[in-house]
Structures are given as structure tokens and as C-alpha cells.
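# I'll drop the sequence and a predicted model, then ask my questions.
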Amino acid sequence: MKRIALGIQYDGTSWRGWQTQPDGRTVQDTLETALKKFSLADIATTCAGRTDAGVHALEQVVHFDTDLDRDMFSWVRGVNAFLPASIAVRWACEVAPEGEEQFHARFSATARTYRYLLYNHPVRSPLLSGKAGWVFRPLTVETMQSAASYLLGVHDFTAFRAAECQAKSPVKTMHEIRIERRGDLLMFTLRANAFLHHMVRNIVGSLIVVGTGNQSPEWLKSVLDGKDRSRAAPTFMPDGLYLARIDYDPKWKLPHEPLFPLL
């Protein structure tokens, strides 16, 4: 039995998120259907991090077990032949056990990076529909970055946790939050050991409240410390959210998807 890891990229606009659902309109359902058509066997996948409806992935990582003997590139070309244009296998890699330890797409991950692309302009752009969030009020990057600094390190992120979140603990380690402006586009980069359900969108929404001048940077610290979801901003739109990278120990020798220049 072999364990194979795949790097998956997808446009989440038309999908109901990653995780399998009865109607089959999810990325996982579509990928597993393509794997079955290619391998002529049922294959169950495990992902590094589930994404919600409308959320995209530059680099989702999954693993599965199989007895099928195929070249790694055959998994890429073969499975892609059965996938729609909005989903693609970008790479495949056999992950051999390390001693008694076995690779696991979720539990072997050491960090996850999300990026949120935001269009900051008085008028919405139809060309960015589904690919970027939109705020028409002017935003000040410096005040948002100042507020974001309060979230770095180990914290209880209950204030930014969805009610339906199934994580065992709200305590996560935020390694980095970076906010950059390129003309009318803002890029939020958040890297942590793991994220709670809706955590990125809730943080971005709260940073926007600070960026518009409606709250001070210190307000975000009080929200974090208060551990009360009702005090933070509403969950921001999913359109501009991208699962950008999953970090693993180099011993697994997984390739990394190069980030698009814009993201």
C-alpha cells in the first residue's frame, strides 16, 4: 500500500467548500470522483485544511492510500483528465513512512498560510467578482498593521471563531500577519500553526473596521482579550480568500507551488 500526496489548486467560486456533502457539489467529492475514474477504485482523501464555499486554494495538500502502481506524473495527467476547469492536480508525490511515523496531510502540517485579496476602490470591479473582496471606504494600512500586531503569538482566538467551529481548542499560534497595498489592491497574509473556522475572514473584517477609522488598533486587542465573538466584526465575504501554502518538515520532500505574482 502506497501513500500519495497531491497538491491541489482550485477556484472555489462555484463549489460548496472542500468537505464532502450529499449533493456532491464540493471539491472533495469532485476530486474523489476523478480519482475513482482514473484508478477504477474508491479512493478517500484527507486534506490539510478544509475551505468554505467560495474560498480558493493555491495549494491545498491531500493524501490517500492506494495499491495502484503508477508514475507520479500519471496521477497528475490522469486525474486532471476527469476534473473540471476550476480544479487541478498540480503535483503528486509518494510519501514513504519515516520510521514508524507516516505522513498525514493534516497532522504533519506545521503551518498554514492564507492570503486575502481586497479591492479598495469607490466602485466595484466586475473583473474581480469572486476573486477579491471589496471595500469602498478608504483604508489605512498602517493602522491595520498596528492592530494586527496584537494578534501575533499564542492566543485564545475565541473572538474570531465561528459558532459551528469543531476545533478542540481555540488556542493557536499566529506567526505572521502582513498587510501590503499595491495600488487599489490590498493583500493580507496570515500564517499560523492552524486556523479556526472563519478565523481569517473574521480577523480581516475586524482589521477593516480599524482601517476605516471606525475603531482604534487597541480595540482589536480588547476584542481578542474579551474572547467574545459578538464584539468582533461580522464575518467578511469569502471571495478574496486563498489557502496559499501548507508547510511541512523538509524530510517529506514535498514540492511547493510557486505563488502567483499577484498573490
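Thanks, I have it.

# going forward, measure contacts between C-alpha atoms and count neighbours the same way
Will do.

# so how far is stretch 4-19 off the chain centroid?
Relative to its chain's centre, stretch 4-19 lies at 10 Å (CA atoms, centre = their mean, to the nearest Å).

# try it against this one:
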Amino acid sequence: MEEKEYQNFKLIFSWNGEKFHGYQQQPNVFTVQEAITKAWFILTKETVTLTGCSRLDAGVHANSFVLNLQSQTNYSLERIQKGLNGIFHSQLHLDISLYSVEHVASDFHARFSSQGKHYRYLIWYGFSEHAFLTRRCWHVRTKLDVSELFLQLQNFVGEHDFSAFRAIDCGAKNTIKKIYQIHAQFHPVYSECIVIDIWGEGFLKNMIRNMVGTAVDIASNKLSKNTITEGYLHKNRNLTGVCAPAWGLTLMQVFYSKKELEKALQLPTFFPAPC
């Protein structure tokens, strides 16, 4: 019997990161990659290799996470979508959902085909609390100059060497990254919630969390106002601010064409979006 050819599948997932130790499979901890690989095997009896668009730290959420895989399954796209979601929710009891699945060209690569990503970071600044929102935010209780926070965040826009804003154990060889745009605003309904949207071509390990943490430390007078500039100059992680907690960060969208990215940058950030 002739063996069926492999097809390249593109899948888009969303998940709550609270119970996952990040995306990428690691020993002795439970990750999203492990969960998806297990669900795919239950459905198709195939052991597949997943190629994700990003690693994502432990606790980080995903609104639209893209991955691709090679499979010989003859299941319809509808059956794959319904089947995986049924396994996630009814059998594995996981807070993860498959939004879409499609066939793509053999050269599509979830990571290397990306033209840019949109992340969102949430800060809760106030003494009141919200049952859903506050737990998805970094609750900052120290006095904060919000105008200074917004101003400092703009210092990250452009192409820079982000060595001082990556994790100590980050192994990336190229530390020069380009941030296209940063939009910071108060939530239109809950004034305690600060929403920071960041669009860039790519990011180093912990880069966004270190950027936000540094800006908050400056805005709360824990660091000098030239800290970001000094970070670029000296490339020393010890000179920059705290790493903001993972639960405030969400991967919002991954772009696979320049046109799609440019359109997103021209549109105002809208609500409600996952917060």
C-alpha cells in the first residue's frame, strides 16, 4: 500500500498560561507543546513535531499562537478542529482552544515565516480589584508617574541592541531587534488598568517583561530617567529594571505578511480584546 504524503498544517491556538510552564516542551514540567502533541496523538495516533511561532515564558497567555506540523492524516480540517477541542476540554481538562486549522505551503514555517508579532502587557494600578482583570495584570501598588511610564516606553521604539533587556540565560546570537510601535493607554472602562501594546519584528527571552519592568521602575523613581539609554550603551542587564511578572503578558497576534502587519499598525487598538 502506497504511503500517504505529508501535508503541512497551520494551526492557531489560544490558551490561559496559568497552568502551563510556557510553550516549549521541557523535562519535568507541563507545557503547551506537550499538551498539543498528546492531543494530536489521541486524535490521529500520530507522533508529530510541532514548530511554534515563539517559546513563550511560563505563565504567559496566548490570544493567537501559530504553529505548523507535518501530518499524513486524512481527517478533514473540521474534524481536526472539533476533535482537538473536544480532547482538550472534555478529556484533558485544559484551558486551551484551537481556533483554526488549514493546509499551507510546504515552505511555511511558523517561526521563520513571521514578519512581526503583537504583544500586550497589562498593569493594574490602584487599590480596587476586578475578579477577572486584576489576576491577568501586574498589580503595581507603589506610587507611579503614569505620564513618565508612557514616555519611557517610547524609548524602546526603533532598532536597538536589547542585550540589557533580555534574560541572563538568553542564548540568542543576534541581540539587535526592531520595535515598530508601542501604544500605552488606560482601559476605556476600568481606569486602573494600563494596557501596553507592543509590535516588533521579534523579541529576545524576557525582553518585553524587562522593558515594562524597567519603565515601571523609572516611573516609580527606583531608576534614573536615562536607564534605558544606559542599557543600550553598556549592554548590561544589571543596569536595567525588574522583570515584570509573566501573567500580565499575552501574545496577541503573529503576522505573516508585510501588508497584514502594516494594516495592523495603522488601526487603532480596540476593545474588548483579551485582557
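On my side now, so go ahead. None of the values given here were measured: they were computed from a predicted structure.

# distance of the alignment partner in structure 2 of residue 58 of structure 1 from residue 249 of structure 2?
Counting by TM-score structural alignment, residue 58 of structure 1 lines up with residue 63 in structure 2. For residue 63 of structure 2, the distance to residue 249 of structure 2 equals 10 Å [CA to CA, to the nearest Å].

# ok, residue 193 of structure 2 next?
Relative to residue 249 of structure 2, residue 193 of structure 2 is positioned 13 Å away (CA to CA).

# give me the common contacts of these two.
Shared contacts of residue 193 of structure 2 and residue 249 (CA atoms under 8 Å, 6 or more residues apart in numbering): 122, 137.

# out of these two, which sits in the more crowded spot?
Between residue 193 of structure 2 and residue 249, residue 249 has the larger neighbour count (other CA atoms under 10 Å), namely 28 against 24.

# what helix or strand is residue 217 of structure 2 located in?
In this assignment (DSSP states H and E), residue 217 of structure 2 forms part of helix 207-219.

# the helix or strand just after that helix against structure 1, how far on average?
The helix or strand immediately downstream of helix 207-219 of structure 2 is helix 227-234, counting by DSSP H and E. With the two structures superposed, helix 227-234 of structure 2 lies on average 2.2 Å from its match in structure 1, counting by mean CA distance after the TM-score superposition for structure 1.

# helix 227-234 of structure 2 maps to which residues in structure 1?
Under TM-score structural alignment, the counterpart of helix 227-234 of structure 2 in structure 1 spans residues 219-226.

# give the buried residues for that stretch.
Residues of stretch 219-226 of structure 1 classed as buried by neighbour count (16 or more other CA atoms under 10 Å): 219, 220, 223, 224, 225, 226.

# enumerate every residue touching the match of residue 58 of structure 1.
Residue 63 of structure 2 is in contact with 13, 14, 15, 250, 251, 252, 253, 274, counting by CA under 8 Å, 6+ apart.

# ditto for residue 121 of structure 1
By CA under 8 Å, 6+ apart, the contact list for residue 121 of structure 1 reads 134, 135, 136, 137, 138, 184.

# mind running it again at 6 Å?
Shown in contact with residue 121 of structure 1 (CA atoms under 6 Å, 6 or more residues apart in numbering): residue 136.

# which residue in structure 2 lines up with it?
Matched across to structure 2, residue 121 of structure 1 falls on residue 126, judged by TM-score structural alignment.

# please apply the same query to residue 200 of structure 1.
Residue 200 of structure 1 maps onto residue 208 in structure 2, by TM-score structural alignment.

# counting neighbours, what do you get for that match?
Neighbour tally, residue 208 of structure 2, other CA under 10 Å: 22.

# for residue 10 of structure 2, see how far away it is.
Residue 208 of structure 2 is 26 Å from residue 10 of structure 2, where distance means CA to CA.

# all strands of structure 1, in order?
Secondary structure of structure 1, counting by DSSP state E: strands at 2-10, 46-47, 56-66, 87-94, 109-120, 133-135, 153-156, 171-182, 185-192, 241-248.

# give the aligned range of stretch 152-172 of structure 1 in structure 2.
Residues 157-177 of structure 2 are where stretch 152-172 of structure 1 lands when matched by TM-score structural alignment.

# identify each buried residue in that stretch, please.
Quick answer for stretch 157-177 of structure 2 (16+ other CA under 10 Å): 157, 161, 162, 163, 164, 165, 166, 167, 175, 177.

# CSV for these, including distance to residue 59 of structure 2?
As requested, the buried residues of stretch 157-177 of structure 2 are arranged in CSV below (distance: CA to CA, whole Å):
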residue, distance to residue 59 of structure 2
157, 25
161, 26
162, 23
163, 23
164, 22
165, 19
166, 17
167, 16
175, 24
177, 24
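
# what's the most distant pair in those residues?
157 and 167 (19.4 Å; CA to CA).

# does residue 4 of structure 1 touch residue 61 like I think?
No: taking contacts as CA atoms under 6 Å, residue 4 of structure 1 lies outside contact range of residue 61: 10.4 Å.

# what about those two, which has more around it?
In this view residue 4 of structure 1 and residue 61 are compared by other CA under 10 Å, and residue 61 has more residues nearby, 27 against 21.

# what sits closest to the more buried one if chain neighbours are left out?
Once flanking residues are discounted, residue 61 of structure 1 sits nearest to residue 7: 4.8 Å by CA to CA, 6 or more residues apart in numbering.

# what is the neighbour count of the alignment partner in structure 2 of the one you found?
In structure 2, the residue paired with residue 7 of structure 1 according to TM-score structural alignment is residue 12. Residue 12 of structure 2 sits with 20 neighbouring residues when counted by other CA under 10 Å.

# quick one: residues contacting residue 12 of structure 2.
Residues near residue 12 of structure 2 by CA under 6 Å, 6+ apart: 64, 65, 66, 99, 100.

# and the first one, how far is that from residue 14 of structure 2?
This means residue 64 of structure 2. 5 Å.

# and if you look at the second one?
When distance is defined by CA to CA, residue 65 of structure 2 is 6 Å away from residue 14 of structure 2.

# the more surrounded of the two?
Taking neighbours as other CA under 10 Å, residue 65 of structure 2 and residue 14 compare with residue 65 leading, 24 against 19.

# how near is the residue mapped onto residue 245 of structure 2 from structure 1 to residue 117 of structure 1?
Alignment note (TM-score structural alignment): residue 245 of structure 2 maps to residue 237 of structure 1. With distances taken as CA to CA, residue 237 of structure 1 is found 11 Å from residue 117 of structure 1.

# which of these two has more neighbours?
The neighbour comparison of residue 237 of structure 1 against residue 117 (other CA under 10 Å) goes to residue 117, with 23 against 17.
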